[in-house]
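>>> heads up, no residue letters with this:
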């Protein structure tokens, strides 16, 4: 692979977020197949709740320390804190790489993958598990649909993008470990505190695994080059 110059830095293959794929078709086909399959499973679980018994068993473990830790983790990634984490991580990624393209790819990868999962919720419209009044007060109202889990989708998307950003660095192993801990931790948390069924959490992981590669490839092959050309054209016009 070769590097192409652009305003604000190089679109360099040394960062996996920006490395062009050999073809956009394959990840796009996988992404479409994943979307169709996940939504189909969600509709099935809505009317045939196969995961309810397991989810109830986990929710009623009565492990106080586990429940407290799960509540704290869940609260830490409510929409407002999650937005703050995204902003900080995006700025850090851009500054460390010294490329605005990396920051755009980081933010866009998480936001688009997560946002599409949130949109799928509206299609499936699976009701949330019934929560006690005490639990509702602890974690807040959860009126939006249940499938797939938005918290797990955000965490998995963040983990995938972080791992991708670190893939060609010496921090790759750390990125993988952190990502696995985050995803497993949030998946267990949402079931333990009873805000999601187990199928909701698993569906979010499958969603990110199938959709993010297409989002990354599309950004690297279409969005970033378009942005670079637009900036170059703007700079050229100003220089006249």
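All right, it came through fine. Computed from a predicted structure; not experimentally measured.

>>> from here on, contacts and neighbour counts on C-alpha atoms
Noted.

>>> distance between the ends of stretch 124-137?
26 Å (C-alpha to C-alpha, to the nearest Å).

>>> quick one: it to chain centroid distance?
23 Å (C-alpha atoms, centre = their mean, to the nearest Å).

>>> buried ones in it?
124-126, 128-129 (16 or more other C-alpha atoms under 10 Å).

>>> residues making contact with that stretch?
By C-alpha atoms under 8 Å, 6 or more residues apart in numbering, the residues outside stretch 124-137 that reach it are 39, 42-43, 45-46, 142-147, 193-197.

>>> which ones among those lie within helices?
39, 42-43, 45-46 (DSSP state H).

>>> residues in contact with stretch 186-202: which ones?
42, 45, 51-52, 54-56, 58-61, 66-67, 69-71, 73-74, 128-131, 135, 142, 146-149, 151-153, 155.

>>> are any of those buried, and which?
Buried members of these, counted by 16+ other C-alpha under 10 Å: 42, 45, 52, 55-56, 58-59, 67, 70-71, 73-74, 128-129, 146-149, 151-153, 155.

>>> try it against this one:
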């Protein structure tokens, strides 16, 4: 039985081929996944506009950043600086490329590796457009006991670092779906996203609501992207990508 036949869409419920990596399984309730993803993305964008024009929420946000800034310790500052630097845009691109290559080497499935890379990139990059549209200012460094300097020049909402970390976590969770590593992927994904989220708040470069919105954005974006990608793109590129895998064997 061919993979294309196994995963060709047939309404909202589709049987999946058990031998495929979980990231290539077509979502069973596609319309629900798309509706959830679209609604959540709209909520994140609207919420951003509300936040950028609501002093009370920003003031409450800043009080959390102040508390973290007053609680700075050298070890934690070193760790959070390292986290922030490692997943800055340029290193993040390199990390994604390396992980994609490793996934291809381990699974011998170019479709899975390409889907992983697309899931991370296509959910991460558009968040910069939201930054420009919402244009929420960063936390005021003069209000912080230990500000992060120089202050990042781009707007605050959402956090690109958190979006990347959470999208990467979601991609690994989808990759491990249906395997004995699924629980581990979920646990490590939650921990990793939480560490990055707390790091950007601790450093005072983002508000807590930036982080919350970033997490929601990543879950929604990866869900809708994977649903559409596996339904429309993978079936149309199956033969070309499978031929590359065959040539490697």
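Ah, there it is. Source: prediction; values computed, not measured.

>>> what's residue 103 of structure 1 aligned with over in structure 2?
Under the alignment (TM-score structural alignment), residue 103 of structure 1 maps onto residue 113 of structure 2.

>>> which residues sit against stretch 33-50 of structure 2?
Contacting residues not belonging to stretch 33-50 of structure 2 are listed as 27, 130, 134, 136, 157-158, 213, 216-217, 219-221, 223-224, 227-228 [C-alpha under 8 Å, 6+ apart].

>>> buried residues of stretch 200-220 of structure 2, list them for me.
Under the neighbour-count criterion of 16+ other C-alpha under 10 Å, stretch 200-220 of structure 2 has 200-220 buried.

>>> tell me which element the residue nearest the centre of structure 1 falls in.
Centroid check for structure 1 by C-alpha atoms, centre = their mean gives residue 157 as the closest residue, at 1.9 Å. Element membership of residue 157 of structure 1 [criterion: DSSP states H and E] is helix 150-166.

>>> now that helix on structure 2. Mean distance?
In the superposition with structure 2, the average deviation recorded for helix 150-166 of structure 1 is 0.5 Å (mean C-alpha distance after the TM-score superposition for structure 1).

>>> helices of structure 2, start to end?
Using DSSP H, the helices of structure 2 run over residues 3-7, 30-52, 55-70, 74-86, 89-107, 110-124, 127-134, 160-175, 182-202, 208-228, 234-248.

>>> quick one: buried residues of the shortest one?
Going by neighbour count (16+ other C-alpha under 10 Å), the buried part of helix 3-7 of structure 2 is 3, 6-7.

>>> just stretch 219-232 of structure 2 next, same as before
219-231.

>>> Serialize those residues to TSV and add fields for distance to residue 177 of structure 2.
Formatted as TSV, these follow (distance: C-alpha to C-alpha, whole Å):
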residue	distance to residue 177 of structure 2
219	15
220	17
221	18
222	14
223	13
224	16
225	16
226	13
227	14
228	18
229	17
230	15
231	17
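
>>> just flag the most distant two among these.
Within the buried residues of stretch 219-232 of structure 2, two members stand farthest from each other by C-alpha to C-alpha: 219 and 231, at 18.4 Å.

>>> quick one: contacts for the residue mapped onto residue 79 of structure 2 from structure 1?
Per TM-score structural alignment, the equivalent position to residue 79 of structure 2 in structure 1 is residue 69. The contact partners of residue 69 of structure 1, by C-alpha under 8 Å, 6+ apart, come to residue 189.

>>> please consider this matter closed, and thank you.
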